[in-house]
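Asks: Requesting a structural model of the entry that follows:
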Amino acid sequence: METQKIMVSGQVQGVGFRWSASQLAQQIGLTGTVRNCRDGQVELIVTGSADQLAELIVQLKRGLTPWIVVDRLSVTLLPLRQFSDFQIII
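Replies: The predicted structure follows:
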């Protein structure tokens, strides 16, 4: 198990990205949070296996819906964090 911070930029605010990312993370079996940042990016903090996290990244890069456009995605390994579920932070 590991925890990653994934920063996503592009057309990712105001288009349902947080909800779509939350649904995807839950389907994959990940826990964590997703929130909008003031600079227009979206931040995900996610915990799961390396395979689960890799699957999330592949899906995020593909785009979750036709109106979501991911221009850039960066991943940072964080100290392991435990979450009970996956939440959208408003």
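
Asks: Could you use CA atoms for every contact and neighbour count after this?
Replies: Fine.

Asks: Pretty sure Arg18 is one of the things Val34 touches, is it not?
Replies: Yes: counting by C-alpha atoms under 8 Å, Val34 sits close enough to Arg18 to count as a contact (6.1 Å).

Asks: One more, so I can put them side by side:
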Amino acid sequence: MDQQRWRLLVAGRVQGVFYRASAQARAEELGVTGYARNLADGRVEVLAEGDEQALVQLLDWCWDGPPKASVQHIDVEKMTGNPQFNDFRIQ
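Replies: This next block holds a predicted model:
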């Protein structure tokens, strides 16, 4: 399958609730590479590479997040380019 790259900008109560670490664990379960990082405006950016089915499953998880998170909105940007990650990291 073709690898895709999606950039997810997750808004809501997503910082200080183990969102990035939980996203990393879920991405690793799905075989998705990339990173999750906090943004200065309070959102979390998830840049994920993988096959479309795995990315859809990660996006579905992102709407729920870890127990203390409260997701209000996710912007999804589907990007092009060659895969550039070997694992999923927290930045």
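
Asks: I'd like the TM-score for the two structures, please.
Replies: Once superposed, chain against chain, the TM-score is 0.93 (TM-score structural alignment, normalised by the length of the first structure); 88 aligned residues with a C-alpha RMSD of 0.9 Å.

Asks: circling back to that earlier point, residues shared between the contacts of Val34 and Arg18 of the first structure?
Replies: Shared contacts of Val34 of the first structure and Arg18 (C-alpha atoms under 8 Å, 6 or more residues apart in numbering): Val42, Ile88.

Asks: Next, the contact list for the residue in the first structure that Gln4 of the second structure lines up against, please.
Replies: Correspondence of Gln4 of the second structure to the first structure, assessed by TM-score structural alignment: Glu2. By C-alpha under 8 Å, 6+ apart, the residues touching Glu2 of the first structure are Thr47, Gly48, Ser49, Ala50, Leu77, Leu78, Pro79, Leu80, Arg81.

Asks: what lines up against the fourth one once you look at the second structure?
Replies: Across the two structures, Ala50 of the first structure finds its equivalent in Glu52 of the second structure, going by TM-score structural alignment.

Asks: From Met79 of the second structure, how far out is the nearest residue to that match once chain neighbours are set aside?
Replies: Spatially, and ignoring its direct neighbours in sequence, Glu52 of the second structure is nearest to Gln4 (6.4 Å; C-alpha to C-alpha, 6 or more residues apart in numbering). According to C-alpha to C-alpha, to the nearest Å, Gln4 of the second structure and Met79 of the second structure sit 7 Å apart.

Asks: which residues touch the residue positioned nearest the centre of the second structure?
Replies: Computing the C-alpha centroid of the second structure and ranking residues by C-alpha atoms, centre = their mean puts Val46 first, at 3.4 Å. Counting by C-alpha under 8 Å, 6+ apart, Val46 of the second structure touches Trp6, Arg7, Leu8, Leu9, Val10, Gly34, Tyr35, Ala36, Arg37.

Asks: any idea which of those residues is the one closest to Cys62 of the second structure?
Replies: Top of the list for closeness to Cys62 of the second structure, among those and by C-alpha to C-alpha, is Val10 at 7.6 Å.
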